[in-house]
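Engineer: Okay, sequence plus prediction incoming.
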Amino acid sequence: MALDTEWIQQQLQNIIQAPFTILPWCPEMIAEGQSAESAVPDKSFVRDSKIYFPFRVVAGESAAFAVEAKHLTDRERKLIEALLWNMEQFWQDGTGTQQPDNPVYAEEERMKRFGQWLIQQAGNLQNEEEVPDELGLRDSLLAYMVPIVLTGEGTQGGAIAYSQLHRLLASYFGGNVLLTPLDEQSWLIMAKKELLLGTEDDRDKDVETRDADFTESLEEVLTAFSLGLYELIANEWVGVFHLAVSKPSILLKSLPKELNLLWETIHLGKIFHVTEHIHFSWELHLERLLNRIPKEQRVQFLEQVMRSSVMLEDAETMATLDIFFQLDCNVSETAKRLYVHRNTLIYRLDKIKQETGLDVRTFNDAVLVKLFLLLYKVTKRK
């Protein structure tokens, strides 16, 4: 079966809003600096101000999509690479069944063993062990790496195959990543921090070319990168999934603890932030503390603090307070985000004060209402 190249071309043009051309593959297309006798490359390359995306139409026949480089961002380029590769895998002739002598199969089996060892260690932190040497991961885990847990909910056969997901991630990260299966719908992703944050030389260049006020923090970079990763996987995954992300660290000895932290991060995110699917471990310190309060004490706090909680069950009130707290209790910014007049927001806040006896524009009352909302969520759902 062959790829429907014209349909793909049309879809790319509709999404990118730029013209794509389809060209039969020939050695002259090869990127500058490579041998013209090289095999068809797996990734895109630039030549004469155009980006070429090679792909296999059918076995033994290849072509390339070409587009002016100025029309694509780096992220869009990586997304197109990944999507074309996945289309190839779907449409190529043959079953695609992996065999034991296939290096991809061997790598998957090795990482499955690592995943089994890791889950066992995470369940028994009293007996810490280093990663077994036979897995060949020691050198990788001595570098600073960003750990990410990807887990699905009720995909029912829609989960991505290991080889497909690994290729997708390698294309997006722009380098090799460690992908560890934890169960049928969960993976641990580990990538060197340089793939996300750049090298020191890259950061020095950024400082030279950008105003200091615009230099992104570590958290901002990880957040932006995770949003892009979520969008990429969402195009391939059938069903709901979540990402949990931690800051880079040396994981050789701390990985089981880090895995537990990421599992807990997803658990807390599902309880306290039900509309979100990307959860960051450094943003849930308060939720982590409140989740450990016994239920009896939570209920007692809710009864003592709030004169009436009926109003807080209203969807509009909850949305208003969530945005208000997200924007550091800034009335003007909250009104803009909610697309309401400033006086309308003030009226809502006054009504909350009248019904509950708490004015969220003052620090102490804002703290009490924030705690109430979080404890109300965890108590209601347990």
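Structural biologist: On my side now, so go ahead.
Engineer: Only C-alpha atoms from now on, for both contacts and neighbour counts.
Structural biologist: Fine.
Engineer: what residues are up against residue 152?
Structural biologist: By Cα atoms under 8 Å, 6 or more residues apart in numbering, the residues touching residue 152 are 159, 185, 186, 239, 240, 241, 242.
Engineer: Confirm it sits in a helix?
Structural biologist: No. Counting by DSSP: H, G, I helix; E, B strand; the rest coil, residue 152 is located in no helix; its state is strand.
Engineer: give me every residue that touches residue 115.
Structural biologist: 180, 181, 182 are the contacts of residue 115 under Cα under 8 Å, 6+ apart.
Engineer: Pull the residues that contact the helix or strand hosting the last one.
Structural biologist: Assigned by DSSP states H and E, residue 182 belongs to strand 178-183. Applying Cα under 8 Å, 6+ apart, the set of residues contacting strand 178-183 from outside is 111-112, 114-116, 119, 162, 166, 187-191.
Engineer: Below is structure B, check it against A:
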Amino acid sequence: MISHQVIQSSLEELRGITRIDLCVLETDGSQVASTFDASGITLEMTRSFAQSPAEGQNLQGCHFFKVYDEGILAYILLAKGSGDDAYMIGKVAVSELQNLIVAYKERYDRNNFIQNLLLDNLLLVDIYSQAKKLHIQTEAMRVVYLIETRDEKDVMALEAVRSVFAPKSQDIITAVDQKNIVVVKSVGEEDTYDTLDEIAVMLAGMLNTDEDSSRIRVAYGTMVSQIRDLSKSYKEAKMALEVGKIFYPEATVNAYHTLGIGRLIYQLPQPLCEMFMQEVFHENTPDTFDEETLSTIEKFFENNLNVSETARQLFVHRNTLVYRLEKLQKTTGLDIRVFEDALTFKIALMVASYMKYLEKEQL
């Protein structure tokens, strides 16, 4: 149902244009919105008109009209005045209200349709029939963005996202749970993944207005051309969001097509991960390393296994860094100065992060 605030705004706009005061009442006589003091209109008067077969009446200096929703009486509208102008504006206001009812119901139906589509709750035949009914193109390039907020039911974030996309466009903004905002974005022929990334960065930057940069995370899937494949793009965005939190915690934007090895590790079963960790580290798992060792390893990987540059950035002598790396080699059996061992070690660290995530999820 339309909010009272929307109806009030519509009445005020009509009042500003026509100078005719208007009032909308529920069928039981309670007031919804008004531009004048309608206290002279009694509940009995409204209820009597609602129950009568008449479509309009002139009572107490006002024209009364009925507003329907698919043949069912939804509201009573009053146009103040007994002349032809008040009658004509009243009829216009009735038409405006009925159009608003249709528009809001369609918006609600579109949201429900998109939510069920993303969650794979629709049969293929239903997808195309409902899309046609709701005037949604079935063949068009689209991508799904998933925006995770820190707070549940973050209304301000939802409204901020809606303000970015034109209301009359083919873009649809909805939510499938308490913490995630979904944007089904239409993609133009000239758009590339660089364009999609710019939109994601813009959304994250707009929503992360406070000092906590981790407040909002944005992820997106791959572009799809068929409406039935939107659930695929949604699942990809959801995976990108989770993989980003595990392996790339500093990033606020993650794209499915750039997840790399993180996406592969995310899909491994836990027993296989445990077996791999045992083979690589035996008893010396990464959580037994001290902070100095971990920071040394991280900086060494950041500098592409360059010993001199890593020593410079850590403010230590080159021989000190070599000593640390040799000590790590004695502990783990891996010399991360050698590419193959470095690759094994890097993957093992990522698997360790994934296993920590699994343990946290199981609590």
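Structural biologist: Yes, it's here. All values reported here derive from a predicted model rather than from experimental measurement.
Engineer: and the contacts of residue 115 of structure 1 as CSV, adding distance to residue 233 of structure 1 and neighbour count?
Structural biologist: Output for those, formatted as CSV (distance: Cα to Cα, whole Å; neighbours: other Cα atoms under 10 Å):
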residue, distance to residue 233 of structure 1, neighbour count
180, 16, 25
181, 16, 22
182, 17, 21
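Engineer: follow-up on the earlier one: the strand holding residue 182 of structure 1 corresponds to what range in structure 2?
Structural biologist: With TM-score structural alignment applied, strand 178-183 of structure 1 matches the range 172-177 in structure 2.
Engineer: From the chain's centroid, how far away is that stretch?
Structural biologist: With Cα atoms, centre = their mean, to the nearest Å as the basis, stretch 172-177 of structure 2 stands 6 Å off its chain's centre.
Engineer: Then stretch 241-259 of structure 1?
Structural biologist: On Cα atoms, centre = their mean, the centre of stretch 241-259 of structure 1 falls 14 Å from that of its chain.
Engineer: Can you measure across that stretch, start residue to end residue?
Structural biologist: Stretch 241-259 of structure 1 has an end-to-end distance of 17 Å (criterion: Cα to Cα, to the nearest Å).
Engineer: buried residues in that stretch?
Structural biologist: 241-249, 251-252, 254-259 (16 or more other Cα atoms under 10 Å).
Engineer: circling back to that earlier point, select from the contacts of strand 178-183 of structure 1 the one having the most neighbours.
Structural biologist: residue 191 (24 neighbours; other Cα atoms under 10 Å).
Engineer: which parts of the top helix by length along structure 2 are buried?
Structural biologist: The single longest helix within structure 2, with elements called by DSSP state H, is helix 84-118. Buried residues in helix 84-118 of structure 2, counting neighbours by 16+ other Cα under 10 Å, are found at 86-87, 89-91, 93-94, 96-98, 100-101, 110-111, 113-115, 117-118.
Engineer: next helix or strand past it?
Structural biologist: Helix 84-118 of structure 2 is succeeded, C-terminally, by helix 124-133 (DSSP H and E).
Engineer: which residues are contacting that following helix?
Structural biologist: By Cα under 8 Å, 6+ apart, helix 124-133 of structure 2 touches 113, 117, 137, 138, 227, 228.
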